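J.: need coordinates for the below:
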Amino acid sequence: MAPSGKKRVERLAEVLKESRALRELCWRHLWMKAMMAAALEGSLNRNKAVSTKMVCVCEGEGAQIGRNMVPSFMTEQLAEVGVNEWRVQNRVVKELMKEEIWFEPMAVVLGKGIVKSAAWGLVARVIVGAVLSMTELVTDLFVLWQYWKGVQKILKFRNASLASLTTSLVLQLILVVGQNRKKGVRRTLKEMAYVITGMKPAVDAYGVASGAEKEKDTELDPMLEMTFSKGIEMFSESIPGIIIQTSAIISYLNSGVTVLMTPYLSQAVSVLTTGYVVYFIGGDMMFYLVMKAVRGDFRY
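T.: Now for the predicted structure:
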């Protein structure tokens, strides 16, 4: 599981012993340790700007400055921009970055780690990803049904959509069979049922968000399994879906046929899902692999 806020604070004491520069900074500014500890807790708090000069900051204000770090990262996609917002809102941070050139890059790395490993951040990302995946499946099935009936009956788009969904389904089934082949027939059939019913994204999201670890006799831990599953979904369903729906819409417009809203909706959901998987799940995976290399016991 991800390190809790309490464990991150405990780790601060070890870091202070290892880092001479940070240790000296804490000696010069008594509020510095309180600021770092509050930031490392990674709790969601209301952002309250602190304009006090560095020489006048008390321990309570230092803690508030630390608590302001997470809200700054929550409103920005790039860590560097989040750090800049933290600096603008808190005079002390700005002065620290002028005084110590290493403090800003340290804050960027620190902020990335806090947001990536905080439970609330991961839960939000995996839940949104699961909702997008399930919504995409529903819209794809509805569009496929429309291709089969009425004015939307265009065989090449129907066949392409069917091939895309079938490929995604088969690859997902292969993944769960490989993952659970040593867990017995009952477990394998249950996981296959999740795939067939479209519940697999929700099941994966629950496993990752709840901090589940790799089970005995399975090949992948929950984070890796979810990442592979999302990759299959993206390359065999989302990206082909974008191409298919775009081609269908262009074909309808050229032929003068009225285009229903569902192809547009399906296309939009596929675009959102693809972007989400690449940006967030891919980012989580990179962070996971780096931490796995540094610490073999790392878990989300």
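
J.: from here on, contacts and neighbour counts on C-alpha atoms
T.: Will do.

J.: residue 189: how many residues sit nearby?
T.: Neighbour count for residue 189, taken as other C-alpha atoms under 10 Å: 16.

J.: what's in contact with the helix or strand hosting it?
T.: Secondary structure from DSSP states H and E places residue 189 in helix 185-196. Helix 185-196 is contacted by residues 169, 172-173, 176-177, 180-181, 200, 203 when judged by C-alpha atoms under 8 Å, 6 or more residues apart in numbering.

J.: in that helix, what counts as buried?
T.: Applying a neighbour-count criterion of 16 or more other C-alpha atoms under 10 Å, one finds 188-189, 191-192, 194-195 buried in helix 185-196.

J.: quick one: distance of it to the chain centre.
T.: 26 Å (C-alpha atoms, centre = their mean, to the nearest Å).

J.: again with stretch 268-284
T.: 9 Å.

J.: ends of it, how far apart?
T.: 23 Å (C-alpha to C-alpha, to the nearest Å).

J.: one more, so I can put them side by side:
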Amino acid sequence: MADREAIVNICWKRISEKSIVVAYSPLASHSKVENQDGGAMIRGSTQFVYLVTQMDDKTVDVTFGAHINFGGKLPSAIVNGIIIPQFVNALSQTQVHFINEIELEGLKENDGKLLGEIFVHQIKQARKRGGWKKRADLGKVGVDEFLYCSVAMREVLPLHPWLRVLLHEISMNRVKVAPTVHTALSDMKDDDAINLAKGLSTIIPSNTEASAAVDHWIAQNAALEEFEKKCAWIRPFFVELAQYNLSTSNFGLRLRVFGGALLSTIDVITDIYMTVHFFNTEGQSHFGRINAWLIGLTLFMQIFLSHLQNRTKPTIFFQDTFFTLIGFRPALDAYRVGSGAEQEDHHIVTPLQEMTFSKFLELVFEAIPSSVVQIYALLSIKEKKIDAIVSIVVSAATIEFSSAMLSYDWDTSPTNRKKQPMFYG
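T.: Predicted coordinates for the structure are as follows:
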């Protein structure tokens, strides 16, 4: 691959009282430089534009755009694997530098998210220095490095020295029962901080969203509510920490989704068994036909949902269809959510939302109607068989579990709470 060079002209212009534009444009007036082999370098061109707007005395907003022409075709592996990541990394380092230089008084609510990302990154980097046995201690080292690098953190620690202990404990992510902390912010001690951290680690497993866990955590601890009034950035900051802990220790989420998947799968199997039983029992074939229609309608709706979700990915769609037809769709959804799968570009909803919709369809079109049919069939015969009772009990358990989880997720959803705080709290 030939050597490349680029020569640019830099100019700037003030477009308003608080905004300037800085532009880097290609300059072709200079002759090409010879490379080490004596040949001329390939002349590339770069165009960069920065829009810098002053927001207040200590904050500026920077909008950045770039167009790069390498003077020829480069392998995509080099562009996507080396060049673009270098640009992104440079921007990230710039962000980190400036956010670390902001004083405590200058931190805004939106800065908390970036601070949280830096905090998590620092912990990850620190833990790479040793094995799993040193994971806890190295996590604490990462916390201390973060607290040292940030000007705002160095200012907040003398005011709230317990914060260091709190962050140490959160980084360890130990799920233990802890009492609600009623201590006022001014009276907080290290022991209170430890209980706060344990409380967050205990709340996280029962939630599917980190923001919902933090909402719950702050609401039940008076000191945190008082702290947030003084420092609005702490909520998005702790959401990032909770998100990291949720992704690295999602036992509670996995227990929920796999438990629900197991119930749903058993429910489908027992319903199919009862459908066959109805067809083979004299005078009950009409119950079998109703059950068959309900199961078929549910499968069709779930396949249609999969089509909407993966309409541009036929391979994934056919895979989902196969698992749906053999009755293992709940297990597939549970695996995706439990393994931390994220929403891809071709998806219309997240994997968790897809699982929620699938369960809703199962409840509406199969679990509830089929239970009614089976109960009616059971009451219409004199001899009560154990297999029919087991099928009804499994369906009832599935309905109860799925309904409770759907209701809980909606009730604790931060989005719903923002839209309708009087209803969702």
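
J.: map residue 271 of structure 1 onto structure 2.
T.: When structure 2 is aligned by TM-score structural alignment, the residue opposite residue 271 of structure 1 is residue 396.

J.: reformat the buried residues of helix 185-196 of structure 1 as TSV; add distance to residue 24 of structure 1.
T.: TSV is the format used below for these (distance: C-alpha to C-alpha, whole Å):
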residue	distance to residue 24 of structure 1
188	56
189	59
191	54
192	57
194	55
195	55
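
J.: which two of these have the greatest separation?
T.: The most widely separated members of those are 188 and 195, with 10.8 Å between them, by C-alpha to C-alpha.

J.: list the buried residues of stretch 189-196 of structure 2.
T.: For stretch 189-196 of structure 2, a neighbour-count test (16+ other C-alpha under 10 Å) marks 189, 192-196 as buried.

J.: the residue mapped onto residue 376 of structure 2 from structure 1: helix or strand, and which one exactly?
T.: Structural alignment (TM-score structural alignment) places residue 376 of structure 2 against residue 247 in structure 1. Residue 247 of structure 1 belongs to helix 239-255 when assigned by DSSP H and E.

J.: now for that helix, which elements pack on it?
T.: helix 155-180, helix 261-276 (3 or more C-alpha pairs under 8 Å, 6 or more residues apart in numbering; DSSP states H and E).

J.: which of these sits most buried?
T.: helix 261-276 (a mean of 20; mean count of other C-alpha atoms under 10 Å).

J.: the inter-axis angle of the helix or strand following that one versus helix 261-276?
T.: Along the chain past helix 261-276 of structure 1, the next helix or strand (assigned with DSSP H and E) turns out to be helix 282-294. Taking axes from the mean of the first three to the mean of the last three C-alpha atoms, to 10 degrees, one finds helix 282-294 of structure 1 and helix 261-276 inclined to each other by 20 degrees.

J.: contacting residues for residue 124 of structure 2?
T.: Per C-alpha under 8 Å, 6+ apart, neighbours of residue 124 of structure 2: 139, 142.

J.: from residue 143 of structure 2, how far out is it?
T.: For residue 124 of structure 2, the distance to residue 143 of structure 2 - C-alpha to C-alpha - is 10 Å.

J.: then residue 419 of structure 2?
T.: 35 Å.

J.: among the two, which residue is more densely surrounded?
T.: Legend: neighbour count by other C-alpha under 10 Å for residue 419 of structure 2 and residue 143, higher for residue 143 (24 against 10).

J.: got a list of what that one touches?
T.: So residue 143 of structure 2 contacts 119, 122-123, 164, 167-168, 171 (C-alpha under 8 Å, 6+ apart).

J.: redo these as TSV? Include secondary structure and neighbour count.
T.: TSV is the format used below for the contacts of residue 143 of structure 2 (DSSP: H, G, I helix; E, B strand; the rest coil; neighbours: other C-alpha atoms under 10 Å):
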residue	secondary structure	neighbour count
119	helix	24
122	helix	18
123	helix	23
164	helix	19
167	helix	23
168	helix	22
171	helix	26
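
J.: biggest separation within those, which pair?
T.: Across those, no pair lies farther apart than 122 and 164, at 14.6 Å, counting by C-alpha to C-alpha.

J.: what about the match of residue 376 of structure 2, how many neighbours?
T.: With other C-alpha under 10 Å as criterion, residue 247 of structure 1 counts 13.

J.: next: the one 4 residues further on.
T.: Neighbour count for residue 251 of structure 1, taken as other C-alpha under 10 Å: 14.

J.: so how far is residue 159 of structure 1 from it?
T.: Applying C-alpha to C-alpha, the value for residue 251 of structure 1 to residue 159 of structure 1 is 15 Å.

J.: and for residue 95 of structure 1?
T.: 62 Å.

J.: contacting residues for residue 224 of structure 1?
T.: residue 285.

J.: I meant to write residue 187 of structure 2 there.
T.: Contact analysis of residue 187 of structure 2 by C-alpha under 8 Å, 6+ apart lists nothing.

J.: skipping adjacent residues, who's closest to the counterpart of residue 138 of structure 1 in structure 2 in space?
T.: Aligned by TM-score structural alignment, residue 138 of structure 1 pairs with residue 269 of structure 2. Closest residue to residue 269 of structure 2 apart from its sequence neighbours, by C-alpha to C-alpha, 6 or more residues apart in numbering: residue 327 at 7.4 Å.

J.: number of nearby residues for the one you found?
T.: Residue 327 of structure 2: 19 neighbours (other C-alpha under 10 Å).
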